[in-house]
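Q: predicted structure and sequence below. I'll ask about it afterward.
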Amino acid sequence: MLVDVEKGVRLCLSETLLNLIWAPITDIKDIKMSGNWMWAAKCEGEGARLVSAVDSLCDALRDVGCAIDGGKDSLSMAVKVNEEVVKAPGTLVLSAYVTCPDITKKVTPNLKTSKNLSDADSVIILINFTDSKSINLGGTAFAQVYRQIGDEIDDVTDFQEFVNRFNKIQKLIENRKILAGHDISDGGMIVGLLEMAFAGNCGISANFEGQQVEELFSEAPAVLIEVEKSDEAEILSIFGKAAKTIGNTHKNFGPDGIIKIALNGELVLQEKLVELREIWEELGDQLGKYQTNELCLEQAKMVRETTKQIGYKCGFDFEYEVDFINDQTYFENAPRIAIIREEGSNGDREMASAFTLAGFQTFDVTMSDLSSGHTLSQYQGVAFVGGFSYADVLGSAKGWAAGIQFNEKIREQFQLFLARENTFSFGVCNGCQLMALLGWIGMESDEVDVFLEENKCERFESSFGPVKISENNKSIMLQNMEHSILGLWSSHGEGRFTYSSPNILRKLEENGQICVRFVDGDGKSAKDYGNNQKHLPYPMNPNGSESDVAAICSQNGRHLAMMPHSDRSFLSWQWPDYPFSNSNSSSNLSPWIKMFRNAYDWCKTH
């Protein structure tokens, strides 16, 4: 925008559209945008530049066929400091949205060479969205590295052809022909290519023929796609001169991965994947020092440098028909479960969805309902949901627990529910913290003996990683799922299991109450290595729980408290990189639905 506002807004629009391209949408003309202009409009010459920018954007939007339907402008972006006017560069921010009919067809940037159906390596294709022959590095990250702005920037001169190529990409996504995709923006083609390799944790080879080194850093609108070798010729023919193959993936991962880049046949870069990725991660690590325990940052670096692939394993059948979902008669006789929430809870919808798909009648029950006379006697199960009850200002779930323990009417409701032999409960995250404070898990003594403390990383942690379901665990919800290694979302700041005495953990293990553990890519917890290490490194163990504990149940197995979120992982598209095939089902269920179905089966027999 500092070089040329008319071209700048066209580039802004093109990147906005290419950021939406990786999920199937109804139509490019259905895209709506919020447009925010930030400009020192009252300064000399800036008003005229703003008019030129707006006119250019309107012309481009007209060619694309979509529109801006809102926004909030800031047109006084200037201030006087010691008689000198300091103004912000004129900026346009576009926020776009559109309907996505099928989220399961989304394309992510991480290379999928490990998922290929064929033995051949997949190929990477560059598709240009502008036909400019010149190489312009003005306004790019490359120029910024050299403390320059530049004189010329790229441009999109034909948005109708842009739309044509956009729609072709969409059709390939609809037909599941694209394994991975990434638009070219900050850093140019070479950075986009490396980011795909970093995310996929695999090696690549690329050869740029007939190009100059500057083209590797050009930020002209384009995309990189990974496709099966068998589809390469067809895709190249679809895009003609706009597309060319630039490289292929390797089936070597993590520390075995090698990045090879050649320019016109001459090798210009050959480095280990993990070494290049550490350069890319360096700024994030520096920022992390301000919010994360430094030992955990060192552990995360070690994990990045050594992990190859996650060895997910599912040793049970979890598919079943969910045609009962629209049968009202069915639900009239189905087991009833109360999805209990408090002020600040935010996990009730996903919890209700999981139990409904498992066959339960689900009911939204608030703590206010219980204080107003609603009883738990009509329910066979209760689920305590995740979130931040009372904003965690008293500590995680402590306000929620106090609302139960110090209200005689509500306390009696829960005591009666707990005493019934045909009831079960499940708590996730904030609900897990609550169950620990209530004494529903642990040794069932008069004193609470399991607590959830602050993560060892000293920050809120949100990540997806593998866990292993423990052998011989007592939980009724995890039966016949033992030894499986599955992925789960963790999302908490106080998730570290601690105990009133060192013997409690040993007794819980002996009793089969440790139900789930965090594991590494090889499916091992610290206990499996036998080297007196108390827990796996961060972020494999996101909170630092001793013995990598992720879930604990009661002595009778009917009450299960879990810190990571199976309620956010029970559908295949909720996983970042789903490893199992759902080819024979339209339900998109993941293996985690089994635990909810286990609860259903237990209720039907009790």
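A: Received the coordinates, thanks. Residues are numbered from 1 along each chain as shown.
Q: contacts and neighbour counts: CA atoms only from here.
A: OK.
Q: distance of the closest residue to residue 540 other than its chain neighbours from residue 197?
A: Nearest residue to residue 540 in three dimensions, chain neighbours excluded: residue 520, at 5.8 Å (C-alpha to C-alpha, 6 or more residues apart in numbering). For residue 520, the distance to residue 197 equals 21 Å [C-alpha to C-alpha, to the nearest Å].
Q: between those two, who's got more neighbours?
A: Here residue 520 and residue 197 are set side by side on neighbour count (other C-alpha atoms under 10 Å), and the busier one is residue 197, at 26 against 23.
Q: how about that one, what does it touch?
A: Counting by C-alpha atoms under 8 Å, 6 or more residues apart in numbering, residue 197 touches 110-111, 203-204, 273.
Q: the same query, at a cut-off of 7 Å, please.
A: If a contact means C-alpha atoms under 7 Å, 6 or more residues apart in numbering, then residue 197 has 110-111, 203-204 as its contacts.
Q: dropping in the other structure now:
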Amino acid sequence: FAPVTDARKSLTPCLRTDVGATDLVLIDLGRGQNRLGGSCLAQVHGVLGTRPPDLDDPALLKGLFGAIQELNHTGMLLAYHDRSDGGLLVTLCEMAFAGRCGVDITLASAPMDDPLAALFAEELGAVVQVRRTHLAAALALLTEQGLGDCCRPIGTPNPADRISIRNADCLLFDANRADLQRLWSETSWQMQRLRDNPDCADQEYARIDADDPGLYAALSFDPDQNPAAPMMNTGARPRLAVLREQGVNGQVEMAAAFERAGFECVDLHMSDILASRIELTGFKGLAACGGFSYGDVLGAGEGWAKTILFNARARAQFQAFFERDDSFALGVCNGCQMLANLRELIPGSEHWPHFGRNRSEQFEARFVMVEVLPSASILLQGMSGSKMPIVVAHGEGRAEFRDADHLVSAQPLVALRFVETAERTDHLGAEDYPANPNGSPLGITGVSSADGRVTIMMPHPERVFRSVQCSWHPQHWGEDSPWLRLFRNARVWVN
């Protein structure tokens, strides 16, 4: 293990094609020995092989670690992937899959005697992507770390979406990236069909094609503007209850998000309410957090809701809070499910759905695209029309409506929906998996009360309010992600 002092410096295998000319550099700690013993290539041919890869000089591994740290610290590295199972060919393919692009590779300027060994040997090493303007400096730094005879440029990404491999001037291999990705994913797809809902598995597998643009962000507002700044500058910090129950685990991120937007957050456990240690009258806002209250054994959020509904003191407190015209509430994930079960206490929520088991029959932890819809939600004002990624993490997030009439009645309250990475021609929400990870009709994943004071959603905005929390985000995003606007909107409304 090693400490991570700055998570923003993390590297992924995702090749960049938006930064001009770049080069791929192979760092080969095997120094060209290309030993195939125990390799995947040997396995598919039914042999064990003779000499396996080995670390002949431990100083090389130390040098590699030091070089990668220094190259990353100076900002030279765009992508990184270790060479392991499957050898160099699989390493390059996986980088191309992540970047949705092709690669043009030349193994050596002079013909190699055994190019298959070079492609499939599982020697220690890595492939890195650097800007062409940084190539000389990167190679010099690698040489300083004793890796001068271990590294060489081997190719570049290409926009043609093809994986091309040459041995000097001889073309060894050329194939479509999406076709290779389907082959690479086929075993996982077949296993997924047996374990999960097979229709969902088929839909996810069918999405592997050259036309899927991947995640993106299209905003209707400037995330660098802070509409809450005038209120925050007064020094006033409205009190907000960060509500949790046994099994809830999202309270820290929730408090951090609202604190950043100018609130004074109070850790409020349901036991405090039931024992009358704290009352809701002293709070402007309430945030019901995500997690697994009572292990979801009574249904997601059901047990939590019943501790309120079946306790006269708690029921009266929550009903009075929701009926105040100067209060607001946010329910996320398990908190969303819980508040959906308190419909009888929340004015204007009679058309809210119930949330049931995901269509995939699995817990879904994904980074997916959503669209903010025009709604009364005070938390989403000024954000409608925006499409951007967000975290989901739930096993029971499918919005369930009694019938078609109930679904129609709920439409004016819908505030958030899942959308495809590629725009649908009918401009509706995502219906197919995994763009719609739980199977909700029309992609519905967030609703508000009629007056907008109470908003519930299955995704987790508190887990992506900083850019560093996002597993992917546009490079130009600053410290704050656009999702911080939701929490700032709450501060504006309170004022």
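A: Arrived safely. Everything numeric in this text was worked out from a predicted model, so none of it was measured.
Q: now do the same for the residue nearest to residue 540 of structure 1: its match in structure 2.
A: Counting by TM-score structural alignment, residue 520 of structure 1 corresponds to residue 420 in structure 2.
Q: could you do residue 430 of structure 1 as well?
A: With TM-score structural alignment as the matching criterion, the partner of residue 430 of structure 1 in structure 2 is residue 334.
Q: the closest residue to that match other than its chain neighbours and residue 494 of structure 2, how far apart?
A: The spatially closest residue to residue 334 of structure 2, leaving aside those adjacent along the chain, is residue 290, at 4.4 Å (C-alpha to C-alpha, 6+ apart). As for residue 290 of structure 2, its distance to residue 494 of structure 2 is 23 Å (criterion: C-alpha to C-alpha).
Q: cool, residue 218 of structure 2 as well?
A: Taking C-alpha to C-alpha as the measure, residue 218 of structure 2 and residue 494 of structure 2 are separated by 28 Å.
Q: so which of the two has more stuff around it?
A: residue 494 (15 against 11).
Q: state the distance from the alignment partner in structure 1 of the more buried one to residue 321 of structure 1.
A: Aligned against structure 1 by TM-score structural alignment, residue 494 of structure 2 finds its counterpart in residue 603. Residue 603 of structure 1 is 19 Å from residue 321 of structure 1, where distance means C-alpha to C-alpha.
Q: kindly report the same for residue 544 of structure 1.
A: 39 Å.
Q: before we move on, what about residue 596 of structure 1?
A: Counting by C-alpha to C-alpha, the gap from residue 596 of structure 1 to residue 321 of structure 1 is 14 Å.
Q: give the equivalent position in structure 2 for residue 180 of structure 1.
A: For residue 180 of structure 1, the aligned position in structure 2 is residue 79, judged by TM-score structural alignment.
Q: hang on, I meant residue 341 of structure 1
A: When the two structures are superposed using TM-score structural alignment, residue 341 of structure 1 falls opposite residue 244 in structure 2.
Q: correct me if wrong: its match contacts residue 269.
A: Yes - contact status for residue 244 of structure 2 versus residue 269: in contact at 5.0 Å, counting by C-alpha atoms under 7 Å.
Q: who has more neighbours, the two?
A: Here residue 244 of structure 2 and residue 269 are set side by side on neighbour count (other C-alpha under 10 Å), and the busier one is residue 244, at 24 against 17.
Q: contact partners for that one?
A: Taking C-alpha under 7 Å, 6+ apart, we find residue 244 of structure 2 in contact with 251, 268-270, 288-289.
Q: now for the lengthiest helix in structure 1, which elements pack on it?
A: In structure 1, assigned by DSSP state H, the helix with the most residues is helix 46-64. In terms of contacts (3 or more C-alpha pairs under 7 Å, 6 or more residues apart in numbering; DSSP states H and E), helix 46-64 of structure 1 is packed against helix 5-20, helix 159-174.
Q: that one aligns to what range in structure 2?
A: Using TM-score structural alignment, helix 46-64 of structure 1 corresponds to no residues of structure 2.
Q: trace residue 59 of structure 2 over to structure 1, please.
A: Matched by TM-score structural alignment, residue 59 of structure 2 corresponds to residue 160 in structure 1.
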